[in-house]
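*Asks:* requesting a structural model of the entry that follows:
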Amino acid sequence: MKAHELRELSTTELNARLKDETAALQKLKFSKAVTGQLENPARITNHRREVARLKTIINEKNSAE
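*Replies:* The predicted structure follows:
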């Protein structure tokens, strides 16, 4: 999702997405550690960026309140 789409979501929805993205990232990292390779290694980078984007928007919303 794009940042402007994420800003329209509520804080609880953002926290739920953050939890899902963190779990997916952890699963990918574990899979890489076990097998030594991934089908698409760029997915790790994409998930890391999504987590950072979500944390930034959550902090923006908390600062605005």
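*Asks:* all contacts plus neighbour counts: C-alpha atoms, from now on.
*Replies:* Fine.
*Asks:* pull the number of nearby residues for residue 47.
*Replies:* Neighbours of residue 47 under the rule other C-alpha atoms under 10 Å: 19.
*Asks:* find the nearest non-adjacent residue to it, please.
*Replies:* Nearest in space to residue 47, with sequence neighbours left out and distances taken as C-alpha to C-alpha, 6 or more residues apart in numbering, is residue 25 at 5.9 Å.
*Asks:* can you tell me the SS state at the one you found?
*Replies:* helix (DSSP: H, G, I helix; E, B strand; the rest coil).
*Asks:* so how many other residues sit close to it?
*Replies:* Count around residue 25 with other C-alpha under 10 Å applied: 20.
*Asks:* I'd like the structure of this one too, to check against the first:
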Amino acid sequence: MATKKKQTAKVSKAAALREKDVAGLQAEIKDLQKAHFGLRMQKATQQLSNTGTLSVTRRDIARAKTILAQKQASAAAAK
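*Replies:* Predicted coordinates:
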């Protein structure tokens, strides 16, 4: 049951990202990268209590980059 809930959350994140345009996705990626950098610095200084957030943020960046690449490929194919 818990896995289905996690899958639904991932789908809703992806759906929310797909609604954004290319500029919005690029801004989202930049924000996520800044957040990930901050988390890495916290981990390096041993201030990060929940290290699982690093993995979640990294996956969110990958998800956003994948959707951005799909949008760019479909735009190139449409030309």
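*Asks:* against residue 58 of structure 1, how distant is the residue nearest to residue 47 of structure 1?
*Replies:* 19 Å (C-alpha to C-alpha, to the nearest Å).
*Asks:* please pull up the equivalent of the residue nearest to residue 47 of structure 1 in structure 2.
*Replies:* Aligned by TM-score structural alignment, residue 25 of structure 1 pairs with residue 36 of structure 2.
*Asks:* list the residues that contact that match.
*Replies:* 54, 57-58 (C-alpha atoms under 8 Å, 6 or more residues apart in numbering).
*Asks:* and for residue 47 of structure 1?
*Replies:* With C-alpha under 8 Å, 6+ apart, residue 47 of structure 1 has these contacts: 21-22, 24-25.
*Asks:* quick one: residues contacting the spatially most central residue of structure 2.
*Replies:* In structure 2, the C-alpha nearest the mean C-alpha coordinate belongs to residue 60, at 2.1 Å (C-alpha atoms, centre = their mean). Neighbour list for residue 60 of structure 2: residue 32 [criterion: C-alpha under 8 Å, 6+ apart].
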